[in-house]
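Engineer: Structure, please.
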Amino acid sequence: MQTRMEFNPKQLTSARIARGMTMKDLGEKSGLSRQMISNYETGKTKPKAESLLRLITVLNFPRNFFSADISEVHSGAIYFRSQSAATKKVRDMQKERLKYLYEIFKILSKYVNFPDINLPELVEKDIHNITEEDIALKASELRDVWGIDSVSPVDNLVKLAEKNGVVISEANMSDKHLDAVSRWIVDRPFIMLTDNGESAVRRRFNVAHELGHIILHNSVESIHDYSSQELKSTIERQANMFASHFLLPSQAFSDSLLSTNLEYYVDLKKYWKVSIQAMVFKTHSLGLINDDQRLYLNKKISWKKWKTKEPYDDELRVEKPDLLERVYSMIVENNVLQRNELNLSFKMPRDELEKIIGASINDFDDEEKQRPVLKLIK
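Structural biologist: All right, here's what the predicted structure looks like:
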């Protein structure tokens, strides 16, 4: 006789939040009452087979997900790019996916050694005591430890970050108010990028911004300890400043700026792979143009309708993370685990798994296959 599957109520909550549903939403879609959903999530009642099947069908999560035990991750503050505009619902959806990313990383890291973390010493200061000099120094130090000279553009930032121990993935969601989320989990930094169809330069700035949080804000235990004004005017501003110093080193950028004519910024964009608007901001921050000149350039950008789409946005290639995909393929191709067994071990929905790993997942079924002999890939 088949034993009844164990049910972890926390997993139902996680799946519901990840899909952006309230208890009422899930109840209506599954034909169950809101109160019954609440009872399931608090552990007062275990769903019967028929009810669980309804929930699985609506949420599109595999059955084994609901018996898994994906722990809450408590180490390190979570930073959300575009914090002020993002709703709590969207932030919560992204937080769940960050947990899924970590679970996938933990399973893959059983079989493959990920790159060592190579970052400069983290800043331990109170956010109000971090100066622009501190930020510029850390941006310069990151270039140094990553082998980038002080005058050259950063080539492929995503690949470079992955090579130096930062785990990056795309999230299976899109929201124009939330570009990215980052967090130290245990002893490694993770960045999850929202799939917003953003331009190459915006994605690069987003990643550099999150690296700023990772390096500058190690003393922050929770963003909820700060007011929305502090988040915007201090923490987010510092991360933006870091991204600017890292992608556009002040002296090298100044030397390249032979003209402040807007059309010249278009040519510079191809070289630095940074948005025209970010370069105008940098020019002003260096004192190379005054307030009136900056206002004039920004008005011209608006008139040309470049606020949302700039020249070369369709030509510059968007950088994609591929470390997790390469690790996944390494495990399968070296017969460490059969593909189906590895897929099942994640206990994740196919759509979430494919987006996080960045590859199509084949042989996604429940057939039992023989376990091969394991070995460690170095």
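
Engineer: all contacts plus neighbour counts: C-alpha atoms, from now on.
Structural biologist: Fine.

Engineer: Could you check how far the closest residue to residue 250 other than its chain neighbours is from residue 26?
Structural biologist: Leaving out its chain neighbours, the residue that sits closest to residue 250 by Cα to Cα, 6 or more residues apart in numbering is residue 286, at 7.5 Å. Plainly put, residue 286 is 52 Å away from residue 26 if you go by Cα to Cα, to the nearest Å.

Engineer: To compare with the earlier structure, here is another sequence to fold:
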Amino acid sequence: MPERSQLRLLSDDATSDSAVEVANAFDAGRLTQARCLAGLTKAALATQVGVSGAAVSQWEARTSPPRPDHLRRLAEVLDVPVEFFAVGRPFAQLDGGSAHFRSLRSTKTSQRVKAVAFAQQVWELTYALEKHIQLPPVDLPGFLPDEADHRLPASPAEAARALRAHWGLGTGPIPHLVRTMEMHGIITTMVPFAGADTPTINAFSTSRMPRPLVVLTPDRGDDVYWHRFTAAHELGHLVLHRDAAPGDPVQELEADAFAAEFLTPAARIGDKLPRRVDFGALEKISHEWGVSFKSLIYRSRELGAISDASARRAYQRLNRLYELGMIEPDPVTNYPGEVPSLLSKAFELAEANGTLTMTSLARELRWRLPRLRLLLGHPDVRPVLRLV
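Structural biologist: Here you go, the predicted model:
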């Protein structure tokens, strides 16, 4: 009988008996995951729990399990149920070297570790939902059963054109990029998963799990055009760099080149670009193709529509327009097709069919309800009471 079925699921208000039971079935990997999500070092966690740093190291190294009283304190500090630390449910093995970060150089190691722990939990949520709902199958070269028939060219631009053809997108604008990615089985999220650290982590992606994952961050959601380019950039990593070690600056340039061609194919956009910088004309193209002024200026220079000098002057004028507030960001929330919804819709369908509730799913995952709501993209809309 699988070990999971032998374990008794417990309430969030852990009793002494429950802590004893979990101590006997302790999963060190869960402690590491919860600690990383909380952004704590081993030493910092040890201080809050009231033990030595060596004790936490021993717990995570599987040398010795924590005592029941320590488990209860760990649950308080890390804001998880005591049973979160028990073995018996699938665990995604992923490390910081398995994810492509949009701004790797400015992303601290501790933030990357937190992001990877979040990605692990997204996979666990996806796995739990797929037991109740059939999600769209993964339809992305590199993840398909017969790879001999579905290999994309190594050139970023050629790969972008090939993926458009594979997905039947034609050569025109892609109106709902994120929804298109989700329709082809790519898990996409956009939640403040790391609290105040989320904006500095920026976007990232990984292809080292059964389903490709793209994590977008809400701060980029303030501008739908930047958001779309970031999503296309991460899509480029998934198809170009599945087996490559992240962190190479060349890979970032290749992902940018993929995104530019995927969103604005040269064969179609080239004739539309004005031969001199005309912000009125660029604005129409921007709205039609869903890309920013900056991207269009870069694309114009890249395709030879304008000179390097003209591009430099255009960037200067563009920056001035932003400073004066003449150009304002257009939030992604105004575009439902650019807001990730696959996981939340999967839960809603399972709930409507009577096979799942928020409480039962949280119990299965051994998360607290606020954590589950966050990963599902269900914000807590309750007003906050502040005593002064």
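
Engineer: re the thing from before, let me know how buried the residue nearest to residue 250 of the first structure is, in neighbour terms.
Structural biologist: 13 (other Cα atoms under 10 Å).

Engineer: Now do stretch 204-216 of the first structure: distance to the chain's middle.
Structural biologist: Its chain's C-alpha centre and that of stretch 204-216 of the first structure lie 10 Å apart, by Cα atoms, centre = their mean, to the nearest Å.

Engineer: could you give me the residues in the second structure that that stretch aligns onto?
Structural biologist: Counting by TM-score structural alignment, stretch 204-216 of the first structure lines up with residues 228-240 of the second structure.

Engineer: after superposition, how close is the matching stretch to the first structure?
Structural biologist: After superposition onto the first structure, the mean distance of stretch 228-240 of the second structure to its aligned counterpart is 0.8 Å, using mean Cα distance after the TM-score superposition for the first structure.

Engineer: Can you show me the strands along the stretch 151-300 of the first structure?
Structural biologist: Along the stretch 151-300 of the first structure, the segments classed as strands by DSSP state E, counting those that start in this stretch run 167-171, 180-185, 188-194.

Engineer: tell me the most buried of these?
Structural biologist: strand 167-171 (a mean of 26; mean count of other Cα atoms under 10 Å).

Engineer: before we move on, the earlier item: what residue of the second structure matches up with the residue nearest to residue 250 of the first structure?
Structural biologist: The alignment partner of residue 286 of the first structure in the second structure, by TM-score structural alignment, is residue 303.

Engineer: Repeat that for residue 22 of the first structure.
Structural biologist: Residue 22 of the first structure maps onto residue 41 in the second structure, by TM-score structural alignment.

Engineer: Let me know whether that match touches residue 35 as I believe.
Structural biologist: Yes - Residue 41 of the second structure is within contact range of residue 35, at 7.3 Å (criterion: Cα atoms under 8 Å).

Engineer: what's around the equivalent of residue 273 of the first structure over in the second structure, how many residues?
Structural biologist: Mapped onto the second structure by TM-score structural alignment, residue 273 of the first structure lines up with residue 290. Residue 290 of the second structure is flanked by 21 other residues according to other Cα under 10 Å.

Engineer: Check residue 223 of the second structure too.
Structural biologist: So residue 223 of the second structure, with other Cα under 10 Å, has 17 neighbours.

Engineer: Now for residue 14 of the first structure, how many residues are close by?
Structural biologist: Around residue 14 of the first structure there are 22 residues (other Cα under 10 Å).

Engineer: Go ahead and confirm it touches residue 96.
Structural biologist: Yes - shown here, residue 14 of the first structure and residue 96 form a contact pair, counting by Cα under 8 Å, at 6.4 Å.

Engineer: check contacts around residue 325 of the first structure.
Structural biologist: 357, 358, 359 (Cα atoms under 8 Å, 6 or more residues apart in numbering).
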